[in-house]
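Trainee: What follows is a predicted protein model with its sequence.
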Amino acid sequence: MARQELARFLRERREELRPQTVGLAPGTVPRRTPGLRREEVAELAHMSVDYYTRLEQARGPRPSPRVLDALAGALRLAPAERSHLFRLAGSAAAPPARTAVRRVRPHVAGMLERMPGTAAIVTDASYGLVAWNPLAQLLFGGDLGHGTTNLARRRFLGQGRMYTSSSAGEFGHIVAARLRRAAERYPHDARLAALLGELHAGSAEFRRVWATHPVHAPGHRTKVLDHPELGRLRLNCDVLLVPEDDQEVVLITADPGSASAHRIAELAARV
């Protein structure tokens, strides 16, 4: 029974994926179904087509953790889906994921575009920006929008920062707390390790905050920032979690009717 459940899970996930989702060209040969072909999954997972086919047909041997990890990456499984795959295969527990998820789900990115009056960003587990809307780009400027922004680097190394904020101290503790959790969850993530190395080498403040083992819970916070063009703004920051990808959606607004809200509205009119 377990083999059949594993086979069904692999087949259904393969059929849900699209070539462009995993970086493959659609190709010129018509597809009988819109999902990936077995040979494409096998190639992405670095295994033979015959072995993968036997897994989908419930004829293969129990896959090893290494094989399961490769399949999870090839099928773009979220952390919860990855754990489910390991359970179906009879493994007691899934080992830590190798890397944080650094892509944003289309429906999350679409949500940002449907809120033109709200500045919105999505950050991954290492505080890299993986999505943002035009108002956020106008509001926070700097390197935002280039696809290389990391809020931890902005906060502690000053990379791309263009304003001062009343919540800088609190945000520093938030950053360190989240990066500590990420380091525990993704011990094999080379990009995360490199980021932590940069922060430790380049910021005495980060080293001090890191050593305190800070803890924080995402939620509602208010900050006052000095924008170089709009002046002083009082903003509300509300965090929505995307737990399956270990990401956070941050919504930035101002109190209705306030001077800050009018300035944000003027900025939004440019979008």
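Mentor: Alright, I've got the coordinates.
Trainee: CA only for contacts and neighbour counts going forward, please
Mentor: OK.
Trainee: what are the ranges of the helices in this protein?
Mentor: Taking DSSP state H to define them, one finds helices in the chain at 2-16, 38-44, 49-56, 65-74, 79-88, 106-113, 134-140, 151-157, 168-185, 190-202, 204-211, 259-268.
Trainee: As JSON lines, those helices with mean neighbour count and distance to Asp245 would be great.
Mentor: Output for the helices of the chain, formatted as JSON lines (neighbours: other Cα atoms under 10 Å; distance: least, Cα to Cα, whole Å):
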{"stretch": "helix 2-16", "mean neighbour count": "17", "distance to Asp245": "16"}
{"stretch": "helix 38-44", "mean neighbour count": "17", "distance to Asp245": "20"}
{"stretch": "helix 49-56", "mean neighbour count": "18", "distance to Asp245": "25"}
{"stretch": "helix 65-74", "mean neighbour count": "18", "distance to Asp245": "13"}
{"stretch": "helix 79-88", "mean neighbour count": "19", "distance to Asp245": "6"}
{"stretch": "helix 106-113", "mean neighbour count": "14", "distance to Asp245": "11"}
{"stretch": "helix 134-140", "mean neighbour count": "20", "distance to Asp245": "22"}
{"stretch": "helix 151-157", "mean neighbour count": "20", "distance to Asp245": "18"}
{"stretch": "helix 168-185", "mean neighbour count": "18", "distance to Asp245": "12"}
{"stretch": "helix 190-202", "mean neighbour count": "15", "distance to Asp245": "15"}
{"stretch": "helix 204-211", "mean neighbour count": "15", "distance to Asp245": "24"}
{"stretch": "helix 259-268", "mean neighbour count": "17", "distance to Asp245": "29"}
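Trainee: next up, a second structure to put side by side with the first:
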Amino acid sequence: MNRAELADFLRRSRTRLAPSDVGLTAGARRRTPGLRREEVAQLAGMSVDYYTRLEQRRGSHPSRQMLTALARALRLTADERDHLFHLAGEEPPRAGSPSAHVRPGLLLILDRLHDLPAQVLSDWGEVLAQNTMAVALSGEHTGENLVRRYFTDPAVRAMIPPENYATHARAHVAHLRAVVAARPDDPGPAALVAELRGVSAEFEELWASHEVSVRRAATKRFLHPVVGVLDLDCEVLLSDSHDQQLVVHSARPGTDTYERLELLRVIGVQDLSPTKR
């Protein structure tokens, strides 16, 4: 690990970004160009103290997950991401791995969607990046897999009307089957299928049916614990290589859902649960 070079690269990458480049407001009294350290830490999901120590050449060896988060926070290109990994003494992730790099162009669009829930997914369901509205809608799930969560985490289905369970399950499995067939040499999707066939009888039954489809635009109903029922239009925008998807949820103006989505934007990720005594 080259602490001096890593510190210099992080600092220079931070100072070349404006707050607007990452979806933040500039605010007042910015004496130096670029992002503040606390802003990078917030975007990467780490403590300010840890990030500060990295820039001061005294931080501990960052994990691969932390390096991936820093690459996204600093909007690094694929080459810059690889350089970051090398400075930390790590081999960069290979293409198609769970930590696939989100291109800065997709992140730029994600940052501009201030009032709509949006996230970047790999084609087999890995959550690569979320905006604040997506976190407010369904929680922070960057680094997790949506298909795995749907079949193993009861909290996911708590946000979906019971009459829609089967439709969502079939769509997840049919899309995953299409991905596995398209990329038979990629161990990630195949391993996910093997895992879920072993832990979910529902997944096993659907997999045996051999239905195939790809994720497309749809209307989805969410049961949000604070703002209530949301009927959202879901649009799926594909990257050039079709291995990453920008999924955006929106509501039609004039509807109850439109008003509730605006309320969700105002509330954000505040914890509005009753105070425990």
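Mentor: Here it is on my side, so go on. Owing to the predicted nature of the structure, the values given are computational and were not obtained by experimental measurement.
Trainee: Out of the helices of the first structure, flag the one nearest Leu233 of the first structure.
Mentor: Nearest to Leu233 of the first structure among the helices of the first structure is helix 259-268; the distance by Cα to Cα comes to 5.1 Å.
Trainee: quick one: contacts of the closest one?
Mentor: With contacts defined as Cα atoms under 8 Å, 6 or more residues apart in numbering, helix 259-268 of the first structure is touched by 116-117, 135, 138-139, 230, 232-235, 253-255.
Trainee: Distance to Pro243 of the first structure added to the helices of the first structure, as JSON lines?
Mentor: Formatted as JSON lines, those follow (distance: least, Cα to Cα, whole Å):
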{"stretch": "helix 2-16", "distance to Pro243 of the first structure": "19"}
{"stretch": "helix 38-44", "distance to Pro243 of the first structure": "25"}
{"stretch": "helix 49-56", "distance to Pro243 of the first structure": "28"}
{"stretch": "helix 65-74", "distance to Pro243 of the first structure": "17"}
{"stretch": "helix 79-88", "distance to Pro243 of the first structure": "9"}
{"stretch": "helix 106-113", "distance to Pro243 of the first structure": "12"}
{"stretch": "helix 134-140", "distance to Pro243 of the first structure": "22"}
{"stretch": "helix 151-157", "distance to Pro243 of the first structure": "19"}
{"stretch": "helix 168-185", "distance to Pro243 of the first structure": "13"}
{"stretch": "helix 190-202", "distance to Pro243 of the first structure": "19"}
{"stretch": "helix 204-211", "distance to Pro243 of the first structure": "24"}
{"stretch": "helix 259-268", "distance to Pro243 of the first structure": "29"}
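Trainee: Which of the ones you listed sits closest to Ala25 of the first structure?
Mentor: helix 38-44 (10.9 Å).
Trainee: quick one: that closest one to chain centroid distance?
Mentor: 25 Å (Cα atoms, centre = their mean, to the nearest Å).
Trainee: quick revisit: may I see the PyMOL selection of the buried members of the contacts of helix 259-268 of the first structure?
Mentor: If you want just the buried ones from the contacts of helix 259-268 of the first structure in PyMOL, going by 16 or more other Cα atoms under 10 Å, the selection is:
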select buried, resi 116+117+135+138+139+232+233+234+235+253+254
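Trainee: Contact partners for the counterpart of Thr255 of the second structure in the first structure?
Mentor: Per TM-score structural alignment, the equivalent position to Thr255 of the second structure in the first structure is Ser258. Ser258 of the first structure makes no contacts at all, as judged by Cα under 8 Å, 6+ apart.
Trainee: and the residue nearest to Asp124 of the first structure when sequence neighbours are not counted, how many neighbours?
Mentor: In this structure, Asp124 of the first structure finds its nearest non-sequential neighbour in Gln247, 4.6 Å apart by Cα to Cα, 6 or more residues apart in numbering. By the criterion of other Cα atoms under 10 Å, Gln247 of the first structure has 25 neighbours.
Trainee: Enumerate every residue touching Gln247 of the first structure.
Mentor: Contacts of Gln247 of the first structure (Cα under 8 Å, 6+ apart): 101, 122-125, 241.
Trainee: All set, thanks.
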